[in-house]
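Build me a model:
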Amino acid sequence: MLNGKVVVVTGASAGVGRATVRELARQGAAVGLIARDRGRLDAAAAEARAAGVRACVAPADISDADALERAAATIEAELGPIDVWVNAAMTAVLAEVSDTTPEEFKRVTEVVYLGSVHGVQCALRRMLPRNEGVIVQVGSALSRRGIPLQATYCAAKHAVKGFCDSLRAELIHHDSNVKVTLVQLPGLNTPQFGWVRTRLEHHPQPVAPIYQPEVAARAVVHAISHPKREHWVGGSTVYTILGEKLISGAMDRFLGRTNEDGQQTDIPIDPAERDDNLFSPPPGDPGAHGIFDADAHDRSPQWWLNTHRPLVAAGVGGIVAVAVAAARR
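Modelled structure (predicted):
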């Protein structure tokens, strides 16, 4: 279904963005890749081209609206009109609020929130005149429920969710065929935890259960052809969002007692000595994965059930029919 489509991915050089580029290439889409590090972008583009699709590298810091617009123009000039825009870039500071500087809060907000806004506006400038296109916002269960140590990221993701709600209502007001969809993700095994800025003295880790970035990538690509309001990926995302709705006070207490330790491994680190990606890209090319391959799940039963509802319903119906028939004997 994506053959011939032109898809832009921000944050395309690593993590969810890198895995999404690979999945898009597997499904035949031409891919425009945006991130700061040219070397990692070239490596990601080479992977896409090896899969037989066209790829265009356009380095930019998404917090710079003008630079992002130039990147979008470069991609369109090389690949053609943009059909889909995926906002996947992120950064964060893992530290308590009292240990986080104003400059760090500002930078995370500029990348995670304003970078998404800039990406959406680049997409709208192209999609609204044609009255078609899909915008996929990579979100997080943490856009609904803040957790300790991640105030910078949680607050920015909350802002993204509110922004998408406003945008969606405006598109409905204008009866637009441009669609916006939000993919809410669980904890993932990406390089994020190896280069996130932190004040912790032990290596950060995602909140369990941990999923591989390919789970997220498949969900993002699915959302392109199924752009409903929100997609929830992973059982932990479901219970996090529903828990916040139903027992938010109890979640405050549970997270306060358990979650700071739950976001740290036993591996000691010196936070002052390690490279981070907050203001500049760190060296090397880790690809899509972090260091938690041994603990990460490459499938989500919840997501499979969510995307195979007719098959599940038919199976349940068959079981009920057999049970009823047996009871009548």
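
C-alpha from now on. contacts and neighbour counts both.
OK.

Give me the most central residue, this structure.
In the chain, the residue lying closest to the centroid (CA atoms, centre = their mean) is Val138, at 3.3 Å.

surely that one meets Ala88?
Yes: using CA atoms under 8 Å, Val138 is in contact with Ala88, at 5.3 Å.

residues near the nearest residue to Ala67 once chain neighbours are set aside, how many?
Take Ala67 and drop its neighbours on the chain: the residue closest to it by CA to CA, 6 or more residues apart in numbering is Ala60, 5.8 Å away. Neighbourhood size, Ala60 [other CA atoms under 10 Å]: 23.

Same check on His226?
The tally of other residues near His226 (other CA under 10 Å) stands at 16.

And for Ile172?
12.

the strands in the stretch 201-329 of the chain, which residues?
Using DSSP state E, counting those that start in this stretch, the strands of the stretch 201-329 of the chain run over residues 202-204, 230-232, 264-268.

Mind putting those into TSV with distance to Thr240 and mean neighbour count?
Converted to TSV, these look like this (distance: least, CA to CA, whole Å; neighbours: other CA atoms under 10 Å):
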stretch	distance to Thr240	mean neighbour count
strand 202-204	20	21
strand 230-232	10	21
strand 264-268	19	12
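
so which of those gets nearest Leu24?
With CA to CA as the measure, strand 230-232 is the member of the strands of the stretch 201-329 of the chain nearest Leu24 (18.0 Å).

Report the distance from that closest one to the chain centre.
On the basis of CA atoms, centre = their mean, to the nearest Å, strand 230-232 sits 11 Å off its chain's mean C-alpha point.

structure for this one too, so we can compare:
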Amino acid sequence: MASGGKVVVVTGASGGVGRAVARRFAERGDRVALLARGEKGLAAAADDVRAVGGVPLVLPVDVADAEAVDAAAARTEEELGPIDVWINDAFTSVFAPVTEIGAAEFRRVTEVCYLGYVHGTKAALDRMLPRDRGAIVQVGSALAYRGIPLQAAYSAAKHAIQGFHEALRCELLHDGSGVATTMVQLPAVNTPQFDWVRSRLPRRAQPVPPIYQPEVAATAVVHAADHPRRREYWVGGSTVLTLLGDRVAPGLLDRYLARTGYDAQQTGERRRRDRPSNLWEPVDGADGRDHGAHGRFDADAARTSPQLWASRHRGALTAGAAAAAAAGAAVLARRR
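Okay, the predicted model is just below:
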């Protein structure tokens, strides 16, 4: 059994935010169990963890399989020790209007993006509750509060995670448990997902600005794991606006997104018909390649977030969030 640092489990660790999160924990000397489907991405993530002083454990798993997730948790404890932190971040999606997403596709996104979180959380609770200690972090999204066009399946899954998180948090508080859960609500992040999720859009998919680097998200997730008693953390101005915008101007975001949401999520380039899709199989599998943490939007992505600072410092949060929401609402009102 390995020794030194905390034992951390990260789902979706082969790429994007999960990859950056694993590296950030490893920089502290933690032991990191890496859960994902893609072999190439997992191997590269393990190299990242070793390179910065952490201890990796590669566990190929599809989080939609509850038994497999529980088995991965058991192996983590056998090889690394008792789990201190569990990060749920596994992801897949379909970019398309509701009328162009099949029932099986809706089910698959739900199984990974929502039920995968449930499976991970229950595997963690089964081990943490008897010890009366541990932290569970749900990596959420602005879409947990505000659905957007062309991302119905993903928006619905994030809404479901939010409800699950709130219910679980209340139960843990009722029991006076030493186990805590928190949620990190992310804005648009520069990850490879925009080139590997299933897409039926006519043009190449892109995140809705403002865009942040995955390391910003990773900093928030690690901080949340260290301070899991907070209900949630916000990262990025768009997240704050999403949370408060409809309260400032009810219904305004619906009309605004109806007009702008399609173009805002696509570049001017035509979508390649032969682009990969990770809905059913990983694009970084045995026949694929490692895609890393970053996507193709490095030139446009911010490396810092004032809103994250405000979220981590309670005194500044209320004023900062209110100011951001008011400013955002004013901008949207001018564009009506």
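
helix/strand/coil for the residue nearest to Ala67 of the first structure?
The three-state label given to Ala60 of the first structure by DSSP: H, G, I helix; E, B strand; the rest coil is coil.

before we move on, the earlier item: by how much does the helix or strand where the residue nearest to the centre of the first structure lies deviate from the second structure on average?
Using DSSP states H and E, Val138 of the first structure sits within strand 133-140. With mean CA distance after the TM-score superposition for the first structure, strand 133-140 of the first structure departs from the second structure by a mean of 0.2 Å once superposed.

That strand: what's the following helix or strand?
As assigned by DSSP H and E, the chain's next helix or strand after strand 133-140 of the first structure is helix 151-173.

what's the mean gap between that next one and the aligned bit of the second structure?
Averaged over the aligned pairs, helix 151-173 of the first structure sits 0.5 Å from the second structure after superposition, using mean CA distance after the TM-score superposition for the first structure.

And the contacts of the helix or strand just after that helix?
Following helix 151-173 of the first structure in sequence order, the next helix or strand is strand 178-185 (DSSP H and E). Residues from elsewhere that reach strand 178-185 of the first structure, judged by CA atoms under 8 Å, 6 or more residues apart in numbering: 127-128, 131-141, 143, 161, 164, 167-168, 171, 216, 219-220, 223, 227-234, 237.

Narrow those residues to just the buried residues.
Those of the contacts of strand 178-185 of the first structure that meet the buried threshold are 127, 132-141, 143, 161, 164, 168, 216, 219-220, 223, 227, 230-234, 237, by 16 or more other CA atoms under 10 Å.

Are we agreed that Val69 of the second structure is in a strand?
No: under three-state DSSP, Val69 of the second structure sits outside any strand and is assigned helix.

List the contacts of the residue nearest to the centre of the first structure.
Val86, Asn87, Ala88, Leu182, Val183, Gln184, Leu185, Val220.

Who wins on neighbours among those residues?
Val220 (31 neighbours).

Wait, Gly17 of the first structure touches Glu23, no?
No: in this structure, Gly17 of the first structure is not within contact of Glu23 by CA under 8 Å, at 9.9 Å.

quick one: which of those two has more around it?
When Gly17 of the first structure and Glu23 are compared for neighbours, Gly17 comes out ahead with 32 against 20, by other CA under 10 Å.

same for the helix or strand containing that one, what does it pack against?
Per DSSP H and E: Gly17 of the first structure is located in helix 15-26. Secondary-structure packing of helix 15-26 of the first structure (3 or more CA pairs under 8 Å, 6 or more residues apart in numbering; DSSP states H and E): strand 6-10, strand 30-34, helix 38-50, helix 213-225.

Quick check: it compared with the second structure, mean distance?
Comparison of helix 15-26 of the first structure with the second structure after fitting gives an average deviation of 0.5 Å (mean CA distance after the TM-score superposition for the first structure).

how far off helix 38-50 does that helix point, in degrees?
30 degrees (axes from the mean of the first three to the mean of the last three CA atoms, to 10 degrees).

Disregarding flanking residues, what is the spatial nearest neighbour of Ala65 of the first structure?
His118 (5.5 Å).

again with Leu244 of the second structure
Once flanking residues are discounted, Leu244 of the second structure sits nearest to Ala325: 5.8 Å by CA to CA, 6+ apart.
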